[in-house]
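# Here's my sequence, what's the structure:
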Amino acid sequence: MTDSTPADETSFGTLYRDHRSWLEGWLSRRLGDAWEAADLAQDTFLRVLAAHPGQRLPSLREPRAYLLTVGKRLLINHYKRRSLERAYLEALANLPEALAPSPEQRWILLEALQALDELLDGLPRAVRQAFLWAQLEGVDYATIAERLQVSERTVKRYMVKAYAHCLLVAL
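You can find the predicted model right below:
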């Protein structure tokens, strides 16, 4: 009995072996950091593997284009996370030292902020902003309406849309 790969399937190992160094190089040129590029390349292959358990992938006409699509999404997430971290660290710098969280608390807060950012991804900017002001800062709907230059009724619609989005993503 032979262990042959059907013509319409590709081995994950073959994909990894043939394209890992190319993907790392591409990511490294964008990031300017070989270590981060290696991490993102690994994450890319982990995503591919998670999407296709069992080591067999559908036949890929353009495997590099497929890997590039997954890698670009991870790169965008990487930049968003870095931006979020910078904003968080700037906010921390403005806190009195007595109120500053411990390194462990900082990590937990950053993870929570990242999860919230991913949860709200896909919402229109105004809906997202209204939700964040209401939930994180306790801003009332009238003030949000003023800030966004919309009616209070529109803010209520934004909030319903944001809550519905969160519920759908959580399911």
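# C-alpha from now on. contacts and neighbour counts both.
Noted.
# secondary structure element for the spatially most central residue of the chain?
By CA atoms, centre = their mean, the chain has its centre lying nearest to N77, at 3.9 Å. Per DSSP states H and E, N77 falls inside helix 63-93.
# Buried residues in that helix, which are they?
64, 67-68, 70-71, 74-75, 81, 84-85 (16 or more other CA atoms under 10 Å).
# got it, and stretch 154-169?
Applying 16+ other CA under 10 Å to stretch 154-169 flags 155-156, 158-159, 161-162, 165-166 as buried.
# before we move on, what about stretch 19-32?
Of the residues in stretch 19-32, 19-20, 23-28 count as buried by neighbour count, 16+ other CA under 10 Å.
# coming back round to it: how close does the residue nearest to the centre of the chain get to Q114?
When distance is defined by CA to CA, to the nearest Å, N77 is 9 Å away from Q114.
# how about this one, so we can line them up?
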Amino acid sequence: MSVPAHPVAKLYVDHHGWLKNWLRKKLGCSQRAADLVQDTFERVLRTQASAQPEILREPRAYLVTVAGRLVANHYRRQTLEDAWLAALAQMPEPVAPSPEEQLLILHTLNEVDALLNALPHKVRTAFLLSQLEGLGYAEIGERLGVTVRTVKRYMAQAFEECLMSLE
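Next comes the predicted model:
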């Protein structure tokens, strides 16, 4: 068998089976593990140009890092989906959204979750305290141990990210 010329192709040939086994043990599901292996190598391909030295030096550590993030995202999405399904089960049948609307809502929830998780911790916390708990900036500042001016900056950053995600 000839050695693939592309570094990611070689990485795939050398470590695909090992990564799939690692993910299967983590997830307890060989089909989901296979999906995440493909997602991992897709992500590696997209970021390969900037990360090539790490790939070549410590390939398994690099793959575990990438795959580990995907596993965390998987569990976060699963938790969100479970919460949505529980809320849906509480709705009276005539009020429940159609299957198409349910899928759209779940997709939107995942997008909002990803947006919030991309924010720095204090920015996300300030935004959620304001939007979900209705706290004022002074109260948020007290909880976070920052000034009102800093809370305003956090909120501006959060709103800017929200607006940019709409584009």
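# Once they're superposed, what TM-score comes out?
Superposed pair, TM-score by TM-score structural alignment, normalised by the length of the second structure: 0.76. Supporting alignment: 155 aligned residues with a CA RMSD of 3.3 Å.
# average offset between the helix holding N77 of the first structure and the second structure?
Helix 63-93 of the first structure, aligned to the second structure and superposed, deviates on average by 0.6 Å (mean CA distance after the TM-score superposition for the first structure).
# Report all helices and strands that that helix contacts.
Applying 3 or more CA pairs under 8 Å, 6 or more residues apart in numbering; DSSP states H and E, one finds that helix 63-93 of the first structure contacts helix 12-31, helix 34-51, helix 103-120.
# Just put the ones you listed in a markdown table and tack on distance to R128 of the first structure.
Below are those laid out as a markdown table (distance: least, CA to CA, whole Å):
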| stretch | distance to R128 of the first structure |
| --- | --- |
| helix 12-31 | 28 |
| helix 34-51 | 27 |
| helix 103-120 | 7 |
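# looking at these, which is closest to Y141 of the first structure?
Closest to Y141 of the first structure of these, according to CA to CA: helix 103-120, at 18.8 Å.
# Would you mind confirming that L36 of the second structure makes contact with A72?
No - the pair L36 of the second structure / A72 is not scored as a contact, 11.1 Å apart, by CA atoms under 8 Å.
# Aligned to Y66 of the first structure, what sits in the second structure?
With the correspondence set by TM-score structural alignment, Y66 of the first structure lines up against Y62 in the second structure.
# Name all residues that make contact with its match.
Each residue near Y62 of the second structure by CA atoms under 8 Å, 6 or more residues apart in numbering is listed here: 54-55.
# What of the one 5 residues further on?
Listed by CA under 8 Å, 6+ apart, the contact set of A67 of the second structure reads 23, 36-37, 40.
# mind checking which helix or strand T10 of the first structure is in?
T10 of the first structure belongs to strand 9-11 when elements are defined using DSSP H and E.
# Can you name every helix or strand that that strand contacts?
The contact analysis (3+ CA pairs under 8 Å, 6+ apart) places strand 9-11 of the first structure against strand 56-58.
# Give me the three-state assignment for P53 of the first structure.
Remark: P53 of the first structure carries the secondary structure label coil [criterion: DSSP: H, G, I helix; E, B strand; the rest coil].
# In the first structure, which residue range corresponds to stretch 16-27 of the second structure?
The aligned range for stretch 16-27 of the second structure in the first structure is 20-31, by TM-score structural alignment.
# Show me the contact partners of the matching stretch.
34, 36-38, 40-41, 64, 67-68, 71.
# Could you rerun that using 7 Å?
34, 37-38, 41 (CA atoms under 7 Å, 6 or more residues apart in numbering).
# roughly how far is that stretch from the heart of the chain?
Centroid separation for stretch 20-31 of the first structure versus its chain: 19 Å, with CA atoms, centre = their mean, to the nearest Å.
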